[in-house]
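1. Okay, sequence plus prediction incoming.
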Amino acid sequence: MTRSADRNHDITRVAVSTVIFTVRRTGDAISLSLPLVRRTRDPHEGQWALPGGWLDISESLDAAASRTLAETTGLQPSYLEQLYAFGAVDRSPSRVVSIVYWALLRQDDVDAQVAAHAAAGDAPENVAWFDATDLPGLAFDHNDIVDYALWRLRNKVGYSRIAHGLLADEFTLAELREVYEAILRRRLDPANFRRQAEGSGTLIPTERFRTGSHRPARLYRYNRDVELADHGPLGVRA
């Protein structure tokens, strides 16, 4: 075997990681958040990192993303899409290519899944939630990965119904606008947002209203004939 062939024999391992976003409310403020896992071994022992793990030779990438996310955080997202492959030579002490996914999960689903694991006594350890735009220094190149995922999310929110992955099935326009503001990190004019949202063709008004301390607000739902995102010619794969 030549030196080149020998070097290529074991150069690469494949890992799968997931950036999973949710919108969390604290009082009147909402923020785009994600879970991180504290590493318990070298390299980068003690640092926070994205949830993930090694690809099993017998499973698909999508299946590996779902499995490793469940194993490390106990979460099952409502939306999961392949983001990018990260494979810089110096990103890890050994050559590792990470297939990164990004996912969306509604806060109610997060709370329910976390509570179910706590009740069963199998809640994942070393997991904490962070503001996606105010992260500590992460292991490997995971800060760059989160930045890329945020860029992708902010681009998609402008032309798809991707925000639905962060909302309940029915929502007010004010709640939808808050999700957009959390993603885009800027305030949006309520009147302009209402006009654009109602003219988008993706929202269906219901006959129900949200009542409370303010004037009743009409509830909307997304048109399910419109996909969360354009998956291209391959479509959605199991």
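-> Sure, I can see it.
2. use CA for all of it now, contacts and neighbours both
-> Noted.
3. Can you list the residue ranges for strands in the protein?
-> Using DSSP state E, the strands of the chain run over 13-26, 29-38, 48-49, 52-54, 79-86, 96-104, 127-131, 203-210, 217-222.
4. alright, now check it against this:
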Amino acid sequence: MSISPSLNPHVSVDCVIFGFSNETLRLLLIKRTVPNALTELDDSYYALPGDLVRDNENLDEAAARVLKELTGLTGIFLQQFQAFGDPLRIAKAKDRAWLQGVRQDPDARVITVAYMALIESSKVEIQPGSFSKGAVWLPIGEIPELAFDHNEISEGALMALREKVQIQPIAFELLREKFTMSDLQALYETILQRELDKRNFRRKMLNSGVIAALPEKQHGVSNKPARYYVFNRNLFENSPLGSVNLKMEGSFTLFN
């Protein structure tokens, strides 16, 4: 397969797509399409969704295209977090064999720009593309060896996520539209990998103004029904510099 003239052979984007279900943070990985000639390659070799950048698109547009082609979604949280350009990032034998089957110049150095995406996973309908034969959500703690330097990229995205959720209300992108306080705390504890004091968490969330209580409560539960909340998106989007707690002078530091 030769490279289309519309693709830049030296610049790519890779998307680290996070989802959250059953109190588990998950990563959406693709199973790469293996050319028929490469029978020695394991077709369960997973990778991050990505592609070379087209000559007529910028980096953000390329990442959004990759995301839409795989999930069918647009307008979701998608943010660039780091570039990766180690000269040896394509040195693994499996990767070189795969590149020889799909690239005109398999030795060309490729700099990739990584993006982090946050998705409410129940909305995703996987649409495998030309370089993938399928996709799967895997728990963060069960990620196998990935193609190229995608393990390093995934770890970088997780570090960025842990930093950002403490200063920006982006974790809500992983939840359903309405959620309980327990759902929200479980999400933060899963991302941060530590327990949070229940009273302190509740107080800070309510005082921040980032969530709004609904009159609706849980139904059909054996214990006391919990109240539902929604993310107060308008407050966040209309606040200076994206802050959500004006009483805290433009900061959203939930956890010290």
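-> That came in fine, so what should we check first? Note that the structure is a prediction, hence the values are computed from the model and not measured.
5. Superposed, how do the two chains score by TM?
-> Superposed pair, TM-score by TM-score structural alignment, normalised by the length of structure 1: 0.78. Supporting alignment: 209 aligned residues with a Cα RMSD of 2.9 Å.
6. quick revisit: may I see the strands of structure 1 arranged in a markdown table, with mean neighbour count and distance to Leu61 of structure 1 as well?
-> Shown next, in a markdown table, are those (neighbours: other Cα atoms under 10 Å; distance: least, Cα to Cα, whole Å):
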| stretch | mean neighbour count | distance to Leu61 of structure 1 |
| --- | --- | --- |
| strand 13-26 | 22 | 7 |
| strand 29-38 | 20 | 20 |
| strand 48-49 | 24 | 19 |
| strand 52-54 | 21 | 10 |
| strand 79-86 | 17 | 9 |
| strand 96-104 | 22 | 8 |
| strand 127-131 | 16 | 23 |
| strand 203-210 | 13 | 32 |
| strand 217-222 | 18 | 29 |
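7. Quick one: closest of those strands to Val146 of structure 1.
-> Of all the strands of structure 1, strand 13-26 sits nearest to Val146 of structure 1, with 6.7 Å by Cα to Cα.
8. contact partners of that closest one?
-> Under the criterion Cα atoms under 8 Å, 6 or more residues apart in numbering, residues 30-35, 50-55, 61, 64-65, 68-69, 77, 95-107, 132, 146, 149, 166, 179, 182 lie in contact with strand 13-26 of structure 1.
9. And stretch 212-232 of structure 2, by the same measure?
-> The contact list for stretch 212-232 of structure 2 (Cα under 8 Å, 6+ apart) reads Phe172, Glu177, Lys178, Phe179, Thr180, Met181, Leu206, Gly209, Val210, Ile211.
10. Straight-line length of it, end to end?
-> Terminal residues of stretch 212-232 of structure 2 lie 6 Å apart, using Cα to Cα, to the nearest Å.
11. roughly how far is it from the heart of the chain?
-> In terms of Cα atoms, centre = their mean, to the nearest Å, the centre of stretch 212-232 of structure 2 is found 27 Å from the chain centre.
12. can you check stretch 166-175 of structure 2 too?
-> On Cα atoms, centre = their mean, the centre of stretch 166-175 of structure 2 falls 12 Å from that of its chain.
13. any idea how far Ala182 of structure 1 is from Ala70 of structure 1?
-> In terms of Cα to Cα, Ala182 of structure 1 sits 25 Å off from Ala70 of structure 1.
14. oh, I was asking about Thr172 of structure 1
-> From Thr172 of structure 1 to Ala70 of structure 1 the distance is 31 Å (Cα to Cα).
15. Structure 1: which residue goes with Gly156 of structure 2?
-> Aligning on TM-score structural alignment places Gly156 of structure 2 opposite Tyr148 in structure 1.
16. Tell me how many other residues surround that match.
-> 15 (other Cα atoms under 10 Å).
17. Of the contacts of stretch 212-232 of structure 2, which is the nearest to Ala93 of structure 2?
-> For the contacts of stretch 212-232 of structure 2, the nearest to Ala93 of structure 2 is Phe172 (39.8 Å; Cα to Cα).
18. mind checking what that closest one lines up with in structure 1?
-> Counting by TM-score structural alignment, the partner of Phe172 of structure 2 is His164.
19. Its match and Ala229 touch, don't they?
-> No - His164 of structure 1 is beyond contact range of Ala229, at 10.4 Å (criterion: Cα atoms under 8 Å).
20. higher neighbour count, the two?
-> More crowded of His164 of structure 1 and Ala229, by other Cα under 10 Å: His164, with 23 against 14.
21. Quick check: the gap between the more buried one and Leu104 of structure 1.
-> 9 Å.
22. How about Ala229 of structure 1?
-> 12 Å.
23. With Asp6 of structure 1 instead?
-> In this view, Asp6 of structure 1 and Leu104 of structure 1 are 41 Å apart by Cα to Cα.
24. just Ala163 of structure 1 next, same as before
-> Applying Cα to Cα to Ala163 of structure 1 and Leu104 of structure 1 gives a distance of 9 Å.
25. Pull the number of nearby residues for Ser122 of structure 2.
-> 12.
26. brain fart, Pro144 of structure 2
-> Around Pro144 of structure 2 there are 12 other residues, counting by other Cα under 10 Å.
27. what sits against the residue lying closest to it once chain neighbours are set aside?
-> Counting by Cα to Cα, 6 or more residues apart in numbering, Pro144 of structure 2 lies nearest to Tyr46, which is 7.9 Å off, once chain neighbours are set aside. Tyr46 of structure 2 is in contact with Leu29, Ile30, Lys31, Arg32, Pro144, Glu145, Leu146, Ala147, counting by Cα under 8 Å, 6+ apart.
28. Done for today, thanks.
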